[in-house]
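# Just need the structure, nothing else, for what follows:
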Amino acid sequence: MRYLPGGLDRLRTSRDVLLVLVLTALALTTGDTFAAVLGDQARRDRPDDLLWLLLVLAQCLPLLVRRTHPAPALGVIGVAFGLYQVLGYEGSAAGLALYIALYSVGAHLDRRRWETALAAAIGYLVLAVAMDRTPYRQPLVIDYVTFVPVLVLFWLIGEGVRARARSEAARRAAQEREAVASERARIARELHDVVTHHVTAMVVQAEALPFLLPGNPDKVTDGLGTISATGRSAMTDLRELLDVLHDPGESAPDPDRVPAREPLETLVERARSAGQDVTLTERGTPHPLPTGLGLALQRVVQESLTNALKHAPGRATTVTLVHGDDDLSVEVVTAGTGSPAPTPRRAWARSGRGINGMRDRVAAFGGELTAGAESGGFAVRARLPRKAESRVGGRPGGAAEG
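As a prediction, the model looks like this:
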């Protein structure tokens, strides 16, 4: 079967070689035994000669290619089997090759299956007519009631094996497609989280600098320093992410190898330096968090602050983190303007992944996330269970507006 790995394919070829050797040895040494088992009513007494040997080999050797060329193998074996029977040679183990060839056609033939079945049926009819004109003819009950169903049965067994193998291959292909889609979503989510946050802060700073010239050179210098530091941080995160993706020694991504996590204080300070009025409040006793859970918390805060910078620049934003015994809650609320008219969005601000990306991260740990307009502003609230079983990678990231 063409989808088999190379090592398994070579193993099965070796088995076919062993099969041919064993069958040939049996055919050359156990003729009398097989004649007794077959119970021929008309004794076949043609002596073994060179033609006998050639016909035995012609029935056994084609089994070497029964997987790669099943139809030609069946054709050669069928002709040799028919001549062997018509000429009246004593029954031998070589006749078993016909059943194996029929099974192989059912299991391994991919094209012209109906044509091959028709050719096999015609060949059998020709053999039946020829045998009816020899001294070795058998009763009709043996020819048609016993022999034909057995031949068909071996073909159908091969069909069943082929169908099961194709079903398994389709299942594996579907799993591979699902894994690829999940990994693509994970990569897109990581790139979105890393790039959007840093680039948004840089763009906001760059847009503000012209208004500070020429009367505030110190603030301009500070702004340029912030842009430089943010750019270096973005490059570091991207490099670590790409190292994970490009490492040829890893068969699967290691969930512990993720872009560097930053303390929430760093995220808040970066947003403040970009002009956002951010307040961070923590309640409860902090506890160490697993890598994945800590990253999910960081990404929720990071994305929420990024959205605030993009869609509500300059507005007061509060980040509240509550450490509970069983769960961790975070709330990021951006105040409204008091006006029903919404603040125009920046043209470059749409990414389409933010909220759904946060929701997927939180859901992967059995948590819940809500996000939406509130009192003219916007609020993001998430709850992360501390002991929930992680389901990271079990569902792909979505594509909703963020």
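
# can we go C-alpha only for contacts and neighbour counts from here?
Fine.

# Now residue 107: closest residue in space, sequence neighbours ignored.
residue 158 (4.0 Å; CA to CA, 6 or more residues apart in numbering).

# That neighbour: how many residues sit nearby?
21 (other CA atoms under 10 Å).

# Then residue 77?
Neighbour count for residue 77, taken as other CA under 10 Å: 29.

# ditto for the one 3 residues further on
Other residues within reach of residue 80 by the criterion other CA under 10 Å amount to 22.

# Go through the chain and flag its longest helix.
For the chain, the helix with the greatest residue count under DSSP state H is helix 148-212.

# Which helix or strand lies directly C-terminal to that helix?
Downstream of helix 148-212, the first helix or strand assigned by DSSP states H and E is helix 217-246.

# Residue 372 belongs to a strand?
Yes. Under DSSP: H, G, I helix; E, B strand; the rest coil, residue 372 sits within a strand.

# this one as well, want them side by side:
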Amino acid sequence: MAIAQIIIVGSEILSGIVAEKNSCKLIKSLNELGFHIEKVSLINDDCQLLKKELDNSLATADVVIISGGLGPTKDDITKDTIIKHFSLRTFIDETILAKIENYYKNLKKPMPEYAIKQALIPKKAIILENPIGFAPGLIIKKGKKIIILLPGVFEELKTIWENSVVPFLEDSFRLKPNFYKTIRTIGITESEIMVKIEEIFKKQFKDIQILYLPSHLGVDLTIIGKDKKEVNLCEKEINLLLKDYIYGYDNISLEEVIGELLRKKNLTLATAESCTGGLLGHRITDVPGSSDYYVGGVIAYSNEIKKLICKVKEETLKNYGAISKETALEMAKGIKNYYQTDIGLSTTGVAGPTTSEKKPVGLVYLGLAYGQKLIVEKHLFLGTRRMIKEQACQMALNLLRKTLENG
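Next up, the predicted model:
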């Protein structure tokens, strides 16, 4: 089994200024390639600390990946530290230098002296092209050990990793890859999922690993195994047990799922949002090509707009309030008629942090008008204002999904 370790370098991360996400990308990809990830370290921009961490990693790992510290400033210490630590001879790569010079020339600015540092390359290192930045990735071999240096900027790291590092590792190690399958669920907790699926793991799938990733929007299950057939069989078994709660697989989002359903059925959609404040429309339009089925929406935040655009009756608001199943249904029906669409979808509720109409924070009504169908759901969500809005959108999209899938 090939062992990999990851070192993330960056004082800005440990200071809490920047969120670290490079390790997640690297871990997932290394697992897919079949590596065993022994350790992930996060350290400050400190030469002595980096040397110590690198030596410790090389003692047991076949591959050490270091992210960060390849830029031109004084706190970018990774490449310089490794050059000095291993007494590597260097040269200025003319292609990289020309790229930097042309950049500043186009800006009509003089190139800063420090910028040349990014073109300094250890001899015998494999240069990994960085098509969206200046600092290239580098592969340095020390006997049978491999050190891979990557930029700290996520998009640069991701591009170099996928274009250059993955093919290199596949060719160098020829490992048996891990196979992954992610099942995305909604409306069920991880504890409830475990109760439903634990029996099948007592009888079979002993070489399969199940990872749970719960959030306020649902639970993702990731199946991991070396045998692709066994992973697929495990997926089928779980599908049977959780069929009422599964909305998609792998990286597909709920808005992508409803987009496919609407396009397949040649249906159009409009939205009326109160408590979600446009977030529902934002999610729907985040999908490329959503103009094929999404006509438009209104943020009916005030009662005046609810009455003017959505045609919610004055007596409905007076008798039941804006946060009610009656208002949600009239909003859905009204926006459907206003835009002349096949479907109207609405949200109204209390996102918090204070109550409204003497109704509790987290209370949300979702309305759906589809043909002659009028459907309403009542939910009581927990969390912050943002979390409540996100949950309301997620469940509104899921209400639409269930309705479309059930005819």
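
# Superposed, what's their TM-score?
TM-score for the superposed pair, counting by TM-score structural alignment, normalised by the length of structure 1: 0.24. Supporting figures: 166 aligned residues with a CA RMSD of 7.2 Å.

# For stretch 104-120 of structure 1, measure first residue to last.
13 Å (CA to CA, to the nearest Å).

# So for it, what gets flagged as buried?
By neighbour count on 16 or more other CA atoms under 10 Å, the buried set for stretch 104-120 of structure 1 is 104-109, 116-117, 120.

# Pick the one among those residues closest to residue 52 of structure 1.
residue 120 (23.0 Å; CA to CA).

# the inter-axis angle of the helix or strand harbouring the closest one versus helix 148-212?
Assigned by DSSP H and E, residue 120 of structure 1 belongs to helix 113-132. With axes from the mean of the first three to the mean of the last three CA atoms, to 10 degrees applied, the angle from helix 113-132 of structure 1 to helix 148-212 works out at 170 degrees.

# C-terminal to helix 113-132 of structure 1, what's the next element?
helix 140.

# if I read this right, residue 80 of structure 1 contacts residue 55, doesn't it?
Yes. Using CA atoms under 8 Å, residue 80 of structure 1 makes contact with residue 55 at a distance of 5.5 Å.

# if we can go back for a sec, list the contacts of the residue nearest to residue 107 of structure 1.
By CA atoms under 8 Å, 6 or more residues apart in numbering, residue 158 of structure 1 lies in contact with 102-108.

# Looking at those residues, which is nearest residue 165 of structure 1?
For the contacts of residue 158 of structure 1, with residue 165 of structure 1 as the reference and CA to CA as the criterion, the closest is residue 107, at 8.9 Å.

# what inclination does the longest helix of structure 1 have with respect to helix 217-246?
170 degrees.

# burial measure for residue 152 of structure 1, as a count.
For residue 152 of structure 1, the tally of surrounding residues (other CA under 10 Å) stands at 16.

# Then the one 4 residues further on?
Using other CA under 10 Å, the number of residues around residue 156 of structure 1 comes to 17.

# What separation do you get for it and residue 73 of structure 1?
Taking CA to CA, one finds residue 156 of structure 1 at 18 Å from residue 73 of structure 1.

# Quickly note the distance from residue 380 of structure 1 to residue 303 of structure 1.
Taking CA to CA, one finds residue 380 of structure 1 at 10 Å from residue 303 of structure 1.

# Ignore what I typed, I meant residue 211 of structure 1.
Taken as CA to CA, the span from residue 211 of structure 1 to residue 303 of structure 1 is 27 Å.

# so what does the helix or strand containing residue 7 of structure 2 touch, helix or strand wise?
Counting by DSSP H and E, the element that carries residue 7 of structure 2 is strand 3-9. Identification of packing neighbours for strand 3-9 of structure 2 by 3 or more CA pairs under 8 Å, 6 or more residues apart in numbering; DSSP states H and E yields helix 22-33, strand 36-43, helix 47-60, strand 63-67.

# Which one of those lies nearest to residue 235 of structure 2?
helix 22-33 (17.2 Å).

# now the closest residue to residue 376 of structure 2 other than its chain neighbours: how far from residue 375 of structure 2?
Distances taken as CA to CA, 6+ apart put residue 367 closest to residue 376 of structure 2, at 4.5 Å, once the chain neighbours are dropped. Per CA to CA, residue 367 of structure 2 is found 6 Å from residue 375 of structure 2.

# Going by how many neighbours each has, rank the two and give me the top one.
Between residue 367 of structure 2 and residue 375, residue 367 has the larger neighbour count (other CA under 10 Å), namely 29 against 18.

# Can you name every helix or strand that the helix or strand hosting residue 197 of structure 2 contacts?
Using DSSP H and E, residue 197 of structure 2 falls within helix 190-203. Judged by 3+ CA pairs under 8 Å, 6+ apart, helix 190-203 of structure 2 is in contact with helix 228-242.

# so where do the strands sit in the stretch 151-300 of structure 2?
Ranges of strands within the stretch 151-300 of structure 2 are 179-185, 209-215, 218-225, 246-249, 269-273, 294-299, based on DSSP state E, counting those that start in this stretch.

# which residues sit against the fourth one?
Applying CA under 8 Å, 6+ apart, the set of residues contacting strand 246-249 of structure 2 from outside is 181-186, 239, 254, 257, 398.

# Output those in TSV; the columns should cover distance to residue 13 of structure 2 and neighbour count.
Output for the contacts of strand 246-249 of structure 2, formatted as TSV (distance: CA to CA, whole Å; neighbours: other CA atoms under 10 Å):
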residue	distance to residue 13 of structure 2	neighbour count
181	31	19
182	29	20
183	31	22
184	30	21
185	32	24
186	32	21
239	39	15
254	31	22
257	35	17
398	36	20
